[in-house]
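Undergrad: take a look and give me a structure for this.
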Amino acid sequence: MDPTVLLLPFLFVLFIIFSGIFTVKQQTAAVLERLGKFHSVRQPGLHFKIPFLDRVAGRINLKIQQLDVLVETKTKDDVFVKLKVSVQFRVKSNSVYDAFYELENPYEQITSYVFDTVRAEVPKLKLDDVFLRKDDIAVAIRREISDAMSEYGYVIVKALVTDIDPDHAVKNAMNRINAAEREKVAAEYEGEAERIRIVAKARAEAESKRLQGQGIADQRREIAKGLEESVDILNKVGINSQEASALIVVTQHYDTLQAMGENANSNLIMLPNAPSSASDMLGDMTASFVASQQIGEKMKEQSKKLELKEAIKAKK
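TA: Below is the predicted model:
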């Protein structure tokens, strides 16, 4: 007998055995059908099926999956904005039948619920509120999808609003507003700094003037003391006050001329002068002092006469 003929039944038996063996990966469930009808759900591991009668109809991923949905809608203040929503979901291990047979395309189903929820929630809010309350929008999306998908064996783990992208023109306007606000704050700080500098400068100048005035007053006080001491010394040697004053004025006159002549690069033009001019000046000053003293005495006498008349009238 031909050996090939004997080998064929053996190969056929091997084919039948191996065709009845299949494996299921970890975090995966396999749906087994027998003669086109659901038979069982097989968990991860090695499994057997009846060849030609049983078949693996499909496999369900039990891992957490993520679906990113980009939704464009309008806010309450009529600004078009795009929201990127990330939905994380998984299939319950005890609901593989529902997840496999109830929904044809779960991704499209979830996407539809995301669109419906976002376009129901965002138009209630202004653009600024959309940024502030994005977590509330995510909670509303998760609640809506969970209620709808739980009966199909899906668990919504989390829903996240991962990006909010307003219209390009609106973004530019927001950037300009932000820049203007920052420039305003910077101008306020610069103005405050300038005010502080001006106040500090004014205080420094006031203090400088005060000290300068005090210095001049001290200088004049010391000069007066020096002149007084000089006159006293000259009086002690038999020179009267008038002669002593004339001598001091003449001495200061020549000291001043000497000080001005020490600077060779000076542009000062000296007009004709003589020591007698100092004496004339001293005489004029003395005459004015005497005249003012006489006027003061006359005014005192007139004041006394008026007071005497008023006292007499008062007695009458």
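Undergrad: rest of the way, CA atoms for contacts and neighbours
TA: Noted.
Undergrad: residue ranges of the strands in this structure, please?
TA: Remark: strands assigned in the chain by DSSP state E are 21-24, 28-34, 37-42, 45-48, 54-61, 65-74, 80-91, 154-166.
Undergrad: burial count for Val81?
TA: Val81 has 19 neighbours, counted by other C-alpha atoms under 10 Å.
Undergrad: could you also give me the structure for this second sequence? I'd like to compare it with the first:
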Amino acid sequence: MGTGEITTIIIIFIILVIIFTSFVSVKQGTIVVITVFGKYRRILTPGLNFKVPFIENVYSKISIQNRSVELEFQAVTFDQANVYFKAMLLYSVLDQQEETIKNVAFKFVDERNLMQALIRTVEGSIRAFVATKRQSEVLILRRDIVEHVKEQLDVILEGWGYHLQDLQLNDITFDDVIMKSMSQVVASNNLKAAAENEGQALLITKTKAAEAEGNAIKISAQAEREAAQLRGQGIALFREEVARGMTVAAKEMAGANMDTSVILFTMWTESIKHFSENSKGNVIFLDGSTDQMQHTLKEMMALNLLHTDNVKK
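TA: Next up, the predicted model:
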């Protein structure tokens, strides 16, 4: 092989190297930072890009996709209780602006230093917040903790070229002794609530029973009153009918020139018969003397005359 042929091969090889080093393929979701002799030059977006061979150099490839990291750390509350957190941090590059990409590329030496600073910043923010709260408040302040961390980190991360997408506190636990005491408190509160509910239910039951009994008494009294009224009306009607019958009988006997005292004597004997038939006692004491009988007949005749006068009026 001659010298000319070797030279030609070398030239072709150099041309191929130049061609291959002049183009850069950038994947989707990635931004490439180009430097010239160590100084920032420009950025390359996804697709096929041209760069000056041997002069422009690919400094770093930055992913603009969301990234996540899991955290486990400990904090201490205001009342000196240990709290253990398990969290997931979701973050991403703030945007694709040139200044943002420059901050991402040059703020930290490498990805490891970025992650260390990010994790320590999140942990410090949560620890500072928890240190002002009591152990009993931490579990109910999960959302407040997340909002506090986001508020603190947004400004810091923006200076680094990043944005905190989300922070999830997946698990918040305490020492075993505290967890047992919290369980006992919850159990006692549940028992207290159950007792209060049972007491309220018993009170309601007794109240309803008392109301029902009162209503029953009212209904019974009303029924008794109406029954008494009806009995009184019946007795009044009975007496009115008896008086009317006696008046008619007395008129008929007077027309026949008969003594009307016979009617009173008949009523007296009928009354004695009724007493003997319906009385619960075994003995009926009556004054059957002639004087007493005449006295009784006179009283009944006087009542009859009084009723007759009232009817005539």
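Undergrad: most centrally placed residue in structure 2?
TA: The centre of structure 2 sits closest to Ala193, judged by C-alpha atoms, centre = their mean, with a distance of 14.2 Å.
Undergrad: where's it relative to Gln200 of structure 2, distance?
TA: 10 Å (C-alpha to C-alpha, to the nearest Å).
Undergrad: before we move on, what about Ile31 of structure 2?
TA: Relative to Gln200 of structure 2, and taking C-alpha to C-alpha, Ile31 of structure 2 is found at 68 Å.
Undergrad: quick one, helices of structure 2?
TA: Ranges of helices in structure 2, per DSSP state H, are 3-22, 98-106, 111-130, 135-138, 142-160, 176-255, 261-278, 290-312.
Undergrad: so which bits of the first one are buried?
TA: Within helix 3-22 of structure 2, the residues scored as buried using 16 or more other C-alpha atoms under 10 Å are 21-22.
Undergrad: report the angle between that helix and strand 56-63.
TA: When axes from the mean of the first three to the mean of the last three C-alpha atoms, to 10 degrees is applied, the directions of helix 3-22 of structure 2 and strand 56-63 differ by 30 degrees.
Undergrad: equivalent analysis for the second one, please.
TA: Taking the same axes, to 10 degrees, one finds helix 98-106 of structure 2 and strand 56-63 inclined to each other by 90 degrees.
Undergrad: ditto for the last one
TA: Helix 290-312 of structure 2 and strand 56-63 meet at an angle of 130 degrees, taking the same axes, to 10 degrees as the criterion.
Undergrad: show me what helix 290-312 of structure 2 is packed against.
TA: helix 261-278 (3 or more C-alpha pairs under 8 Å, 6 or more residues apart in numbering; DSSP states H and E).
Undergrad: which residues touch the helix it packs on?
TA: With contacts defined as C-alpha atoms under 8 Å, 6 or more residues apart in numbering, helix 261-278 of structure 2 is touched by 246, 249-250, 284, 297, 300-301.
Undergrad: which among those residues gets closest to Val155 of structure 2?
TA: Nearest to Val155 of structure 2 out of those is Ile284 (C-alpha to C-alpha; 114.6 Å).
Undergrad: how many other residues sit next to the closest one?
TA: If you count neighbours by other C-alpha under 10 Å, Ile284 of structure 2 ends up with 9.
Undergrad: structure 1: which residue goes with that one?
TA: Matched by TM-score structural alignment, Ile284 of structure 2 corresponds to Met281 in structure 1.
Undergrad: what about Asn197 of structure 2, how many neighbours?
TA: Using other C-alpha under 10 Å: Asn197 of structure 2 sits among 12 other residues.
Undergrad: distance of the aligned partner of it in structure 1 from Ile295 of structure 1?
TA: In structure 1, the residue matched to Asn197 of structure 2 (TM-score structural alignment) is Ala186. Applying C-alpha to C-alpha, the value for Ala186 of structure 1 to Ile295 of structure 1 is 67 Å.
Undergrad: who has more neighbours, Ile31 and Gln200 of structure 2?
TA: Ile31 (20 against 12).
Undergrad: enumerate every residue touching the corresponding residue of structure 1 for that one.
TA: Using TM-score structural alignment as the criterion, Ile31 of structure 2 maps onto Ala29 of structure 1. For Ala29 of structure 1, the contacting residues are 41-44, 59-62, 93, 96, by C-alpha under 8 Å, 6+ apart.
Undergrad: out of these, which is most surrounded?
TA: Counting neighbours by other C-alpha under 10 Å, Val96 comes out on top of those with 25 neighbours.
Undergrad: hmm, that residue is touching Gly58, no?
TA: No: at 10.6 Å, Val96 of structure 1 and Gly58 do not qualify as touching, with contact defined as C-alpha atoms under 8 Å.
Undergrad: between those two, which contacts overlap?
TA: Joint contacts of Val96 of structure 1 and Gly58 (C-alpha under 8 Å, 6+ apart) are Val31.
Undergrad: please pick the buried ones from the contacts of helix 261-278 of structure 2.
TA: Of those, these count as buried by 16+ other C-alpha under 10 Å: 246, 250, 297, 300-301.
Undergrad: I'd like to know how far the aligned residue in structure 1 for Lys133 of structure 2 sits from Ala287 of structure 1.
TA: With TM-score structural alignment as the criterion, Lys133 of structure 2 lines up with Leu125 in structure 1. Distance, Leu125 of structure 1 to Ala287 of structure 1, by C-alpha to C-alpha: 95 Å.
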